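Visitor: have a look; sequence and predicted model below, questions after that.
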Amino acid sequence: MSMLTPPGMGGKKFRVTGDRYPRMRPRRRRGRFAFLTVAALATAGLLGYGTLQLIDVFSADDDGGRAPRAQAGPRPDQDCAPPANDERAPEGADVPEPSAITVNVYNATGRTGLAQDTADALAERGFTIGDVANAPQDLDGQVQAPGLLLGETAAEESGALTVLGAQLEGAETGAPRPAAEGADPASVVDLVLGEGFTELTAADEADRRLAAATVPTGNTPAC
């Protein structure tokens, strides 16, 4: 008996016969399982999001749940600010031409020739010039603004104060002052130059300010 023969075999010879062989189990496809899991989670997420959207639509207010639309701001070329002296002509009224307005120019500062220089500049813009002199004693050295506009109530109602006020940014309006005897109170305005005066507003800017001051109330640009 060979030393390789297992005990108890008695020296018999055996051989493997038949056609049956052990079968190997196929490997699990973990990649496919992971993909199916991710797809299931994504589908559940989409369904949940869709449900929330439907709930939001049906629970919205009567206006559809939409946020109010923001108000459009003014364009860069729009000017919403009225003139500094806030003199507006009556709505629907036509303001007078500069030639129809007589301006008395008074100098309340210590600068020599200021009234005459300003009167000449206003004349170039078409205004009719009346008196050119130093300011009355009660106003001399008392005006700190660039200018003080004085006129009767009729001058304000006619728009004469508005037209002249557009020529000088920062000008203030004082109490009504009686016009000279024989003058038309609706067309005579006193301009008292104060310590803050440097020069008149540029002509094109004055025209823009006048246009803004005479816009009817309902047509003022929104700001």
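Guide: Nice, thanks for sending it over. Numbering: from 1, shown residues only.
Visitor: switch to C-alpha atoms for all contacts and neighbour counts from now on
Guide: Fine.
Visitor: need the helices for the protein, in chain order.
Guide: Using DSSP state H, the helices of the chain run over 30-58, 114-124, 153-158, 160-165, 203-213.
Visitor: any chance of a markdown table for those, columns distance to Asp94 and mean neighbour count?
Guide: Shown next, in a markdown table, are these (distance: least, CA to CA, whole Å; neighbours: other CA atoms under 10 Å):
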| stretch | distance to Asp94 | mean neighbour count |
| --- | --- | --- |
| helix 30-58 | 54 | 11 |
| helix 114-124 | 21 | 17 |
| helix 153-158 | 8 | 18 |
| helix 160-165 | 10 | 28 |
| helix 203-213 | 11 | 17 |
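Visitor: of the ones you listed, which is nearest Glu195?
Guide: Nearest to Glu195 among those is helix 114-124; the distance by CA to CA comes to 10.9 Å.
Visitor: other residues contacting that closest one?
Guide: If you take CA atoms under 8 Å, 6 or more residues apart in numbering as the criterion, helix 114-124 is touched by Val105, Tyr106, Asn107, Ile129, Val132, Ala133, Asn134, Leu193, Glu199, Leu200.
Visitor: at 10 Å what do you get?
Guide: By CA atoms under 10 Å, 6 or more residues apart in numbering, the residues outside helix 114-124 that reach it are 98-99, 103-109, 125, 127-135, 164, 167, 191-193, 197-200, 203.
Visitor: strands along this protein, start to end?
Guide: Shown for the chain, the strands assigned by DSSP state E span residues 102-107, 128-134, 147-150, 172-173, 188-193.
Visitor: ok, second structure coming up, stack it against the first:
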Amino acid sequence: MGGEYRIRGNKYPRMRRPRRGRLVVLAVASVAALGMIGWGTLQLIDVFTGNGRKASAAGAKADCETKVTPSGTPSPSATGPLPEPGGITVNVFNATTRSGLAKQTADELKKRGFKIGDVGNAPKEFDKKVKGTGIVLGPAESINGSLPVLATQLTSAERRTDAARKGKDVDLIIGNSFKALTKKADADKALAALAEPEPTSTAAEQNC
């Protein structure tokens, strides 16, 4: 080599190999490593979220298939068989100023199969103090038996129980808004529904 640049001595400069190949290998390895990390992360997310949701949904579905909640009406299977009208003694009292209502109502209840006890004016605690159509009153143990059965004959009546009351008789106290008993056909339907209530869905089941 001539000119300005000359090689002096017995040492020659060494030429380094290009680094392009090494950089490509490193880049490929990095991409592969990142891909594996991302795939593993997705698997973990699926385990803690996706599969959990599926399991919860499956459990909820199973609950929906097995849970049936009966209506609020007492069922014979839960409280025992409901008494027949012929096994219920009803006292009919008139709390209004209109005469003859107690006897007329008692006669109609008798035609519908109920036994009739006392008939007359209401006691002082109720006389002229019942603003609605009436009150069905009985002992505490009648709440799921004779009381709702009698209430089917006057569905708009208020239901009450008296824990201190003795005996099994129930009272029908006629109020100021009373016009007539529930029509017999409607009362029979209500009585049939009371004896065999249909199951109804709860809010949780509706979400299923």
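Guide: On my side now, so go ahead. Fair warning: this is a prediction, and the values are worked out from it, not measured in the lab.
Visitor: any idea what the TM-score is?
Guide: The TM-score (TM-score structural alignment, normalised by the length of structure 2) is 0.57; 132 aligned residues with a CA RMSD of 2.5 Å.
Visitor: which one, of the strands of structure 1, ends up nearest to Arg88 of structure 1?
Guide: So among the strands of structure 1, strand 172-173 is nearest, using CA to CA, at 11.9 Å.
Visitor: whereabouts in structure 2 does that closest one align?
Guide: Under TM-score structural alignment, strand 172-173 of structure 1 corresponds to residues 158-159 of structure 2.
Visitor: give the contact list for Ser75 of structure 2.
Guide: Pro81, Leu82, Asn144, Gly145, Ala193, Leu194, Ala195, Glu196, Pro197, Glu198, Pro199.
Visitor: scratch that, Ala122 of structure 2 is what I was asking about
Guide: Listed by CA under 10 Å, 6+ apart, the contact set of Ala122 of structure 2 reads 91-96, 102, 128-130, 171-175.
Visitor: closest to Val136 of structure 2 out of these?
Guide: Proximity of these to Val136 of structure 2 (CA to CA) peaks at Leu172, which lies at 4.8 Å.
Visitor: please tell me how far the corresponding residue of structure 1 for that closest one sits from Tyr49 of structure 1.
Guide: Counting by TM-score structural alignment, Leu172 of structure 2 corresponds to Leu191 in structure 1. From Leu191 of structure 1 across to Tyr49 of structure 1, the span is 72 Å (CA to CA, to the nearest Å).
Visitor: ok, Ala183 of structure 1 next?
Guide: From Ala183 of structure 1 across to Tyr49 of structure 1, the span is 81 Å (CA to CA).
Visitor: ditto for Ala202 of structure 1
Guide: Separation of Ala202 of structure 1 from Tyr49 of structure 1 (CA to CA): 62 Å.
Visitor: Val103 of structure 1 now?
Guide: 74 Å.
Visitor: so who does Pro85 of structure 2 touch?
Guide: Leu109, Lys110, Arg112, Gly113, Phe114, Lys115, Ser146, Val149, Leu150, Leu191.
Visitor: now do the same for it: its match in structure 1.
Guide: Aligning on TM-score structural alignment places Pro85 of structure 2 opposite Pro98 in structure 1.
Visitor: how about Lys184 of structure 2?
Guide: In structure 1, Lys184 of structure 2 lines up with Ala203, judged by TM-score structural alignment.
Visitor: count the neighbours of the residue nearest to that match when sequence neighbours are not counted for me.
Guide: Nearest non-adjacent residue to Ala203 of structure 1, counting by CA to CA, 6 or more residues apart in numbering: Gln167, 7.4 Å away. A count of nearby residues for Gln167 of structure 1, using other CA atoms under 10 Å, gives 23.
Visitor: most neighbours of all the contacts of Ala122 of structure 2, which one?
Guide: Of all the contacts of Ala122 of structure 2, Ile174 has the most neighbours under the rule other CA under 10 Å, reaching 31 neighbours.
Visitor: pretty sure that one sits against Lys131.
Guide: Yes - with contact defined as CA atoms under 10 Å, Ile174 of structure 2 counts as touching Lys131 (9.3 Å).
Visitor: need the overlap of contacts for the two.
Guide: Jointly contacting Ile174 of structure 2 and Lys131 under the rule CA under 10 Å, 6+ apart are Ala95, Thr96.
Visitor: where's Gly87 of structure 2 relative to Ser146 of structure 2, distance?
Guide: From Gly87 of structure 2 to Ser146 of structure 2 the distance is 9 Å (CA to CA).
Visitor: before we move on, back to that, which one, of the strands of structure 1, ends up nearest to Asp62 of structure 1?
Guide: strand 172-173 (51.2 Å).
Visitor: mean distance, the closest one to its aligned residues in structure 2?
Guide: Compared with structure 2 after the fit, strand 172-173 of structure 1 shows a mean deviation of 0.7 Å (mean CA distance after the TM-score superposition for structure 1).
Visitor: what residues does that strand touch?
Guide: Contact partners of strand 172-173 of structure 1, identified using CA under 10 Å, 6+ apart, comprise 84-87, 143-151, 156, 161, 165, 191-192.
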